[in-house]
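>>> Build me a structure from this.
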Amino acid sequence: MSTTDQGRPFGRPTTTAVLTVTTLALALTGCGAATLPERSQPTMTLDQAKTQIDGYRSDILAHLPVEPTTDPTAPASYSDSECDANDIGPHGRQQTERSAVFADLPLPDRTKAADAFRAYLTGRGFQVVPEPPDSHIGWVRMKNPKDNFLAVLDGATDTGRTFQLKVSSPCVWPNGTPPA
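You can find the predicted model right below:
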């Protein structure tokens, strides 16, 4: 049995109690049951989310000092997916995303674009989303706290990655209302 620096025993019962309390605290706060009612509320529709994505994407592209190689006026190609429901949230919510890819840009151009991206979105009320230390290197992630839309500039600091802008929606019900 190990001891603390004050000589008191620190064994399995204490560790188990701490883990149990921590698990309960997480389950009853942002990671669990307390958020289920919020996730079951009406949302914008998936079509409205796509319209919002197009607005953000167009505005961001207009403020970047580089041009995408994908035609920004081409018919929309969205990537829709079901939201992760293992967070005990209700099934059936969807998230959508649209990207713009840029040609092989040298690092100085990527840096200028990332600086413009941050400056523009910060001015619009977006906030930087910090990444965990072992996370995706080269992303600049900005989230609008008012509507939870996320804008990501991928490959901003890594020329080995494709440089692209991604704008994604929060989880929404396809028709705006949860199933009965």
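>>> Only C-alpha atoms from now on, for both contacts and neighbour counts.
Fine.
>>> give the contact list for the spatially most central residue of the chain.
Centroid check for the chain by C-alpha atoms, centre = their mean gives Leu150 as the closest residue, at 5.2 Å. Counting by C-alpha atoms under 8 Å, 6 or more residues apart in numbering, Leu150 touches 141-144, 167-170.
>>> Please give the structure of this sequence too, so both can be compared:
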Amino acid sequence: MRKLNLALLAGLTVLFATSCGTGDQPKDTAMKNTITIQEANQRVEDYAERARAAFPVSAELRLQSQFKDSPCDDPTDNGPKGRLVASRGYQVMGPSVDQFPQQFEAIQAWWGQNGFAVSTDSARGADRTVAAENKADGFTMSLRSNNVGQLYLNTSSPCVWRNGTPESAN
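Prediction:
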């Protein structure tokens, strides 16, 4: 159980580390309208469901974490406080550990066909994380394996305003 908790914690760390963008957003664009947090939640789920096509037909995405309106106060994106982020974490059930390398190749191919660009690819033993960002809308996804033979798919929105408009403009 301790290993599972550590694995989930590591996954959430990756999820939040990639959830609020790349840090290159100018301050003047941060006060612009965004999609709503409701739309962000729907898109997070849609991306995960669409990405499921990269895995074997028998694979199952089992929801492990769900954050529907977490604060997005990441100072590295130069944006204002008050925005929110939506994210989901799924354990990918089905593929065996010896199939993990093919799963990483498959998800990267899917990302490439769907507007995502790989931003991180790191490995330490059996632990590997590959993350990507959709340059058109700022959503991020990551695939992570761990040393206890688990595979996780994480999806996050960029920072958005609850109702799509900056709080100070309401």
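>>> Got a TM-score for the pair?
The TM-score (TM-score structural alignment, normalised by the length of structure 2) is 0.71; 142 aligned residues with a C-alpha RMSD of 2.9 Å.
>>> hmm, back to that, Asp54 of structure 1: which of the contacts of Leu150 of structure 1 is nearest?
Looking at the contacts of Leu150 of structure 1 and their distance to Asp54 of structure 1, the nearest is Val167, at 8.4 Å (C-alpha to C-alpha).
>>> Which residue lies closest in space to the closest one, excluding its sequence neighbours?
Ala151 (4.4 Å; C-alpha to C-alpha, 6 or more residues apart in numbering).
>>> Would you confirm that that neighbour contacts Ser169?
No: if you go by C-alpha atoms under 8 Å, Ala151 of structure 1 and Ser169 don't touch, sitting 9.0 Å apart.
>>> Please say which of the two ends up with more neighbours.
Ala151 (28 against 22; other C-alpha atoms under 10 Å).
>>> gap between that one and Tyr56 of structure 1?
8 Å (C-alpha to C-alpha, to the nearest Å).
>>> what's the overlap in contacts for the two?
With C-alpha under 8 Å, 6+ apart, Ala151 of structure 1 and Tyr56 have common neighbours Val167.
>>> the helices in structure 2, which residues?
Along structure 2, counting by DSSP state H, helices occupy 2-17, 27-30, 37-51, 100-113.
>>> for these, which one sits closest to Asn163 of structure 2?
So among the helices of structure 2, helix 37-51 is nearest, using C-alpha to C-alpha, at 6.7 Å.
>>> Read off where that closest one ends up in structure 1.
Using TM-score structural alignment, helix 37-51 of structure 2 corresponds to residues 46-60 of structure 1.
>>> Check the mean deviation of the lengthiest strand in structure 1 from structure 2.
In structure 1, assigned by DSSP state E, the strand with the most residues is strand 94-101. With mean C-alpha distance after the TM-score superposition for structure 1, strand 94-101 of structure 1 departs from structure 2 by a mean of 1.0 Å once superposed.
>>> got the angle between that strand and helix 46-62?
Relative orientation of strand 94-101 of structure 1 and helix 46-62, computed by axes from the mean of the first three to the mean of the last three C-alpha atoms, to 10 degrees: 20 degrees.
>>> coming back round to it: which residue is the nearest non-sequential neighbour of the counterpart of the residue nearest to the centre of structure 1 in structure 2?
Correspondence of Leu150 of structure 1 to structure 2, assessed by TM-score structural alignment: Thr140. Closest residue in space to Thr140 of structure 2, ignoring its immediate chain neighbours: Glu133 at 4.3 Å, by C-alpha to C-alpha, 6+ apart.
>>> quick one: contacts for Gln164 of structure 1?
Going by C-alpha under 8 Å, 6+ apart, the list of residues near Gln164 of structure 1 reads 99-102, 153-155.
>>> let me fix that: Glu97 of structure 1
50, 53, 78-80, 166-169.
>>> Neighbours of Phe177 of structure 1, how many?
Just so we're on the same page, residue 177 of structure 1 is Thr rather than Phe. Count around Thr177 of structure 1 with other C-alpha under 10 Å applied: 15.
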